[in-house]
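Trainee: With the sequence up front, the predicted model follows.
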Amino acid sequence: MRIVLINPFYPISETPSPPLGLAFLAAALERAGNEVKILDCVVFPFSQDVLATLMREFKPHLAGATAVTMTVDHALDVLDRVKALDPSVTTMIGGPHATFRAAEILKSCNQVDVVACGEGEETIVAMVRALENGVPWKQVPGIAFREGRQLKMTALPPLADLNELAPPARHLIALGRYRALGMPVSMTTSRGCPFKCIFCVGRKMVGATVRYRDPVRVVDEMQGLSTLGFHQINLADDLFTANRRHCLAVCDEILERGLKVNWTSFARVDTVSRQTLERMRRAGCTTVSFGVESGSPEMLRRIKKGITLDQVVQAVQLCLDCGLDPHTSFILGLPGETPETLAQTLAFGERLKAMGVNHGFHILAPFPGTDVRERIDDYDLSILSDDWRQYHANRAIIRTAGVAPETMDAIVIDGERQFDRWLADIGRRRETGEATDVAVWPLVRLEHTVVIYDLMMKGLVEKKGFWRAGASDTADARGVERLIRRVSGELDHPQTRIRAAIEFAVDNRYLERNNAKGLICWSWKDYL
C-alpha cells in the first residue's frame, strides 16, 4: 500500500530537527513492503497545489500526520484537505497531543478516521494490514476509532525490545535542508522515563520502564549520521543518563571505534557523576541539558521533581570541571507559584549564570495528558487558552493564585531582550573589527539561517534558479551572481546578507548547480 506521512509546520525559531518519529514509522512500513512518502511542511512550502499534486501522483491509501500540541491545528488542516481531495483515503493522526485527546479529536474532527495512541510503529503497520485485508479495526492495537456512534479504543503495551525496530528511514527526509539551516539531527538510545514530573507527558507516552537499544546499534547509527555533515547529533532520550551502565557502554563503544562526533544529551542532576561526565566528554559530548524547573525547594517538592538545588549546583560544576557545557532550564507558573518563589528562581538563575552556566526560562504549558491539566482542580492554576497554537511555552496561557500572566511574560521577554542585546553587541564588535571570526560566527550563522529559510519557504530557488546559459554565465564560473540578482528582489534582507548566505550555501554544497541541455539549474541538495 501507499502511505503519506505528514510533518506539520513547526517554526524555525523552535530549532526543529528532522522528524525522527516519522522516520521510524516509515521504516516499519517499508520493512512490511509498503511505499512511503513524507510531506515535510517544516522545510518545504505547503500549499493546496503541493498537496493536490502529491495526491494525484502518489495516490496514497493512508495519510498519517504526527502532532504535538502546538502543531495539531495544522496537522488537522492538512488531513481535512486530504479528505476533500480524496474521501477514500484513510486518515490517521498520532503523537502526544492526539494520544491524550483522542476522543475529542474523533468527536469534533470528521476528517480523522483513526487516532494512533502511544508508540506508533506496530500500530501503523497493523493498520495498513487491516486496510489491505479487510480486518476489523478492533483487532488493530493502539488505536481509537468510531464504530457507529460509539468511540472504541484498543490497547498496546510499549514495544519490549527496541532492537526490533528498523533503522529510521532518513532517506525519505530532506536532511540536506535541515543541515543547510544549521539544525541538529536527532536519534535515541532508549525510550521511557521512570520519573513523575506533573508537567510532562513523557512517562505516560512511552512508559515508566526505560528500554534500551544495544550500544553497538546506537553507535552504528551515530557513525552513519557523522558522515552527513551535521554540526551535532542530539540524543533525544528523555534521560540519557538514567542507567549509568548503558550510558557508559555507549560512550565506550564510541571511544573503541575512535569515532569523532559532537553530540548532546538530556540528564537529571541526580543521575550524573564525575566518571560518567568525563567519559561522555571523551566520547564527544559537548552539552548536557538539565531541567531544573524552579529555584524554590518548595516548588520542586510540589511538582515531584525529586531533586535539590545543591544537586543542581554540584552537577553543573562537575560539567564545567569535565569540560562540558551545562544548560539549565526553568518553568515559570507551576502550581503554587508566588512572587516569592519566582524571586527565588530568578536569584538561582543568576547564581548559575555567575558560575558560567547558560539558563533559560519557559512558562508552563498545560499539555493534554499532563498531571497539571488532567487534575487542574487540585492545583491553584487557571488555564487561559485552549488555542493550541499558543502552547509554545514562550508566553503565559495560565495564571496561578499568586502570579499574573503578565509577570511571567515580562521575565521571558527580558531574557529575549538580553539575547537580542548579545547579538547586537556581536554585530557592533564585528563592525569595529574587535571580534574574532569565532566570536562573530553565532550571529553570522543566524543571519545565514534566516535568509536560507526564507529562500526555502518562498520556493525562490525553484522559481528563479534556472535559466538558459549565456556568455555572462561563462564569466561567472559558479553562476552565483545571477542567482543572487534573481532572488534578491523577492527577499526583504540587506543585499550583503543575501549574498553571504547564498555564497555560504554554495561553498558548503547545500545549493548545487547543474548544467543540462544549455540550461543552468540551481537546487537544494535535499537528500543525503
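Mentor: Sure, I can see it.
Trainee: only C-alpha atoms for contact and neighbour calcs from this point on.
Mentor: Will do.
Trainee: Just the endpoints, please. Distance across stretch 319-334?
Mentor: End-to-end distance for stretch 319-334, by C-alpha to C-alpha, to the nearest Å: 27 Å.
Trainee: In this structure, spot the helix with the most residues.
Mentor: Using DSSP state H, we find that the single longest helix of the chain is helix 405-432.
Trainee: Summarise which helices and strands it is packed against.
Mentor: strand 358-363, helix 437-457 (3 or more C-alpha pairs under 8 Å, 6 or more residues apart in numbering; DSSP states H and E).
Trainee: Specify the angle between it and strand 358-363 in degrees.
Mentor: Taking axes from the mean of the first three to the mean of the last three C-alpha atoms, to 10 degrees, one finds helix 405-432 and strand 358-363 inclined to each other by 140 degrees.
Trainee: Please compare the first structure with the one that follows:
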Amino acid sequence: MLAYARPGDTVHISEMFRLVRGNQHILDVLDVLHRDRLALRIHDGAFSAMHLTARHPRTDELLSTVKFMVQTLAAAGELQRELTYDGLRAAEAKGNKGGRRPAVTAAKTDGVRTAYLEKAQCLDRVFMCPNGIGASSSSPVLADGCLVYEYSACKCSWSVRTGVLLNRPFRPPASGDEMTLKVLLANAPNPTDNRNASNYACYPHIGIIQLATATREALGDRVEIRVVDGGISNTETVQRAVRAFAPDVVGVSALTPTYSEALKVAETAKTCGAKVVLGDDHAIFFPEMILRNRPQIDYVIANDGGEIPFVELIRALIDNTSMSEVSSLAYRHEGQVHLNPAPKYALSLRNTIPDLSFIEDVIDVYADNYRTQFGHLHGHQVRPVTVNNARGCENGYKRCTYCSIADLTVNTGDPRGFWKTIDQYNREHGINLFFEVYDSFTASPRYVDALIDATPPHLKRRIDDGELQVMVYARALGLTKRNNVDKLRRLGVTRANIGLDAADPEMLEAQRKNKTTGETNLEAIRMLNKAGISVHASYIAGAPGERPETLDRTIAGIRQMLSEVELSSVEFSRFIPLPNSPAWDLLVDYERPNFFKSTAEIDDYLAALGITVTREGREEMFARFGDQDLLDIDELGAFWADNFTHISEKYALERIGEVDEMVSAHNVRTGNNVG
C-alpha cells in the first residue's frame, strides 16, 4: 500500500495496529510517511487524536512528545493483542471461530470484483457499499486492489475504511485480453577469464530472486519469469538462455567489475527484440551516463532497493503507461535522458521472501561449489544460501577508502522475517547454512538484540544442536563491544568474514578504519575463536600511500595471526579504486568529492601520505576515467599503484603471492574473494 502511494496522498487506516506491529515498526512507518510526503489519518483507537507526523521545525526529528506517546500506546497495544490472542484461542478451543464478522458478503465482493474487471458502471473506479456498486469520475480515487471502501450511489458520496486516498485518477486495465510479459532476470557473470568466481559460485544471487518474487506476487499471471545466475555459469550460457526464452524484458544486475559482461548480455537481448533494464550498484552510480553511452540499455533502475521500482516498470510496460511515474527510473523520452526521484525504502516494510523455486534446478550447484571449498569447516553436508534482511555499516558516515557499496545507511528488516525465511528455506529446500550479507552485522545492536528475542524455540533448538548455521560480515571493532561475539554465537553464527585490511597502523588510518588497530583485529579473532566461530580474514595491498615497509608490517601481522589464532581462510587482494568510494574522490571526483569534505581535505590527506598529484595529472585522470561508464579493472589497478602508492602493481602482486604460499603452508585456504 505504501509503495503505491505518491507524494501528497493520504494514508487512511482504521486504527494504528492494522498497519504496524510494535514501537519500532511505528517509528519506521512514520519515517517512511515523512520521507515520501504522505499524510496519515487514523480513524479509530488511541492514536486517532494524535498528530503523529509532527516534527521539530529545526531538526526535522519527530517531536519527543510524539515518541513518548508512541512508546506508551505501543506497549498498551502489545498487551491488547495478547489478550485478543488469548480470547481467540479460548474461542477455538470451544469450536468457535473468532474475529470480526464480514461487513460485506462474499457475493457482493465477487460482484464488485467482476464489475471492476468488466468496467461495468465504472468510469475511474468501482467502490463497494452496502447498497450496491457505484463510481464517480469526479471523486478522488483509492488505491488499486482494495475492496473495503464504501461508495453510496444514493448519497453520491463515499467513505474510506482503510487504504490510501490518492490525488490522481486510477487507470483501469486496457480492454481485451491482458498481455503476459516474459521477463528474464540475470546476474552478470564475472569477466575474469569468464570462469566461475568463488565469490559468486557458492551462494545464489538473492537480489534477482527477490526481484522475480516481488514481480510475480504483484502481477501474477501477467508475467512469466525466468532467473539465470551468471555467477555459476558464464556469459555465453546467459546469452543462450536469453535466446532460448525469447523474453520481452531482460533485467541485468551489474557491479562495476561485471558491467562489461552485462553489456554483452544486453546486446544479445536487443538482437532478440527485448527491452533491457540494468540494475545494481554500477547502474546506481552512472544511470544517465549509461543511457547516453549504451543504446542497448533501455532503462536503468537507480535504487539500492530495486524491487518496487522494477515492479512499477513492468506494470507500466504491460499497461503502456508513462515512465514518469516509475520511481528511481532513468529512461529516454523525446531524445532526452530523464531520471525520476529515488526514494529510500525501509526493509522493515518489506515482507517478501525470495522464492528459491526460481533456482530449484541449480541449488545443488551452489552446494557442491561450497563443499569443494569449505566443506572441511563443517561436520555435516551443507546447503548454503544468502539472505539479506539488513543493510548498512556503522562506519557508513566515514566509509573505508575502498568501499563502493551504493548505500551504507543502516536499514534493518523485521527480525521475525529473518527467522521466517530461515524456517521456510530449511523446510522447503533443505537449506542449513545461511549467509546474512548485511554489510556489517554489528552495525545495529538493537537489531541483533531483536533477532535474539525473536528466535523461535524450535529453531533455537536446532541452532544449539548445530543443525542450522549462520555466516555474517562484521567489523573487528564492533565485535569487541557490547558482548557481540556471544550474541553471534546465540544466533547460530559459525563463521565471520572480517575486513582486517592491514596490520600497519598507518595503512589502517589511510583506509579510514575508524580507530581500528592491529591489536583490535587480533583481539576480535581471539574472541571469535573462543566462541567456536571460524574467521575469514581479508587484507588489501596497495592502499593510499602504501610503501614497502608498510606492506612488510602487514605481512608480519598476517604471519602473527596464523601462529596465534585459527583462520578458516585468508584473502589478500590488490587495491582497486571503484566508483562511489573515497578512493574515487582521490582519482576522479577531486573537484566535487562525495566522501571528503573538500579538495583541500583531499590535498591534506594525500600530503600526509607523501602523495602529490599535479594539475596535469588530475586532467589525465579525469580524461581516462572521469566520463566513462565502462572501466578496465586492470588499468584502474595499475594506474592507482603508479599514482597513489609508493610501490608498483607488480611489487604488490609479488607480495600477495608470497602471502598465498605462507597461508597455504598453514593449511588455510587462500585466494581472491574466497567466501
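Mentor: Right, received. Where do you want to start? What you see is a predicted model, and the numbers here were worked out from it, not measured in a lab.
Trainee: Would you pull the TM-score for this pair?
Mentor: For this chain pair, the superposition-based TM-score is 0.72 by TM-score structural alignment, normalised by the length of structure 1; 417 aligned residues with a C-alpha RMSD of 2.9 Å.
Trainee: against structure 1, where does whichever helix in structure 2 runs longest fall?
Mentor: Using DSSP H, we find that the single longest helix of structure 2 is helix 64-93. Per TM-score structural alignment, helix 64-93 of structure 2 has no counterpart in structure 1.
Trainee: what's around residue 133 of structure 2, how many residues?
Mentor: 21 (other C-alpha atoms under 10 Å).
Trainee: That one looks like it's in a strand, true?
Mentor: Yes: inclusion of residue 133 of structure 2 in a strand is indicated when DSSP: H, G, I helix; E, B strand; the rest coil is applied.
Trainee: hang on, isn't it packed against residue 127?
Mentor: Yes: using C-alpha atoms under 8 Å, residue 133 of structure 2 makes contact with residue 127 at a distance of 6.2 Å.
Trainee: Could you check how far residue 217 of structure 2 is from residue 354 of structure 2?
Mentor: Taken as C-alpha to C-alpha, the span from residue 217 of structure 2 to residue 354 of structure 2 is 11 Å.
Trainee: nope, residue 518 of structure 2 is what I was after
Mentor: 39 Å.
Trainee: more crowded one of the two?
Mentor: residue 354 (20 against 17).
Trainee: Please list all residues in contact with that one.
Mentor: Taking C-alpha atoms under 8 Å, 6 or more residues apart in numbering, we find residue 354 of structure 2 in contact with 206, 209-214.
Trainee: thinking again about what came up before, show me the common contact partners of residue 217 and residue 354 of structure 2, please.
Mentor: Joint contacts of residue 217 of structure 2 and residue 354 (C-alpha under 8 Å, 6+ apart) do not exist.
Trainee: ok, back up a step: identify each buried residue in the longest helix of structure 1, please.
Mentor: 405, 408-409, 411-412, 415, 423, 426-427, 430 (16 or more other C-alpha atoms under 10 Å).
Trainee: Spatially nearest residue to the aligned partner of residue 353 of structure 2 in structure 1 (excluding sequence neighbours)?
Mentor: In structure 1, residue 353 of structure 2 lines up with residue 167, judged by TM-score structural alignment. Using C-alpha to C-alpha, 6 or more residues apart in numbering and skipping residues adjacent in sequence, the residue nearest residue 167 of structure 1 is residue 27, 6.5 Å away.
Trainee: which ones are touching the aligned partner of that neighbour in structure 2?
Mentor: Under the alignment by TM-score structural alignment, residue 27 of structure 1 pairs with residue 213 in structure 2. Counting by C-alpha under 8 Å, 6+ apart, residue 213 of structure 2 makes contact with 352-355.
Trainee: just the residues you listed now: which is nearest residue 181 of structure 2?
Mentor: residue 355 (19.3 Å; C-alpha to C-alpha).
Trainee: is it true that that closest one touches residue 209?
Mentor: Yes: using C-alpha under 8 Å, residue 355 of structure 2 is in contact with residue 209, at 6.6 Å.
Trainee: quick one: residue 399 of structure 1 is in a strand?
Mentor: Yes: counting by three-state DSSP, residue 399 of structure 1 is part of a strand.
Trainee: Going along the chain, name the helices of the stretch 1-150 of structure 1.
Mentor: With helices called from DSSP state H, counting those that start in this stretch, the stretch 1-150 of structure 1 shows them at 20-31, 48-58, 72-85, 96-100, 102-108, 121-133.
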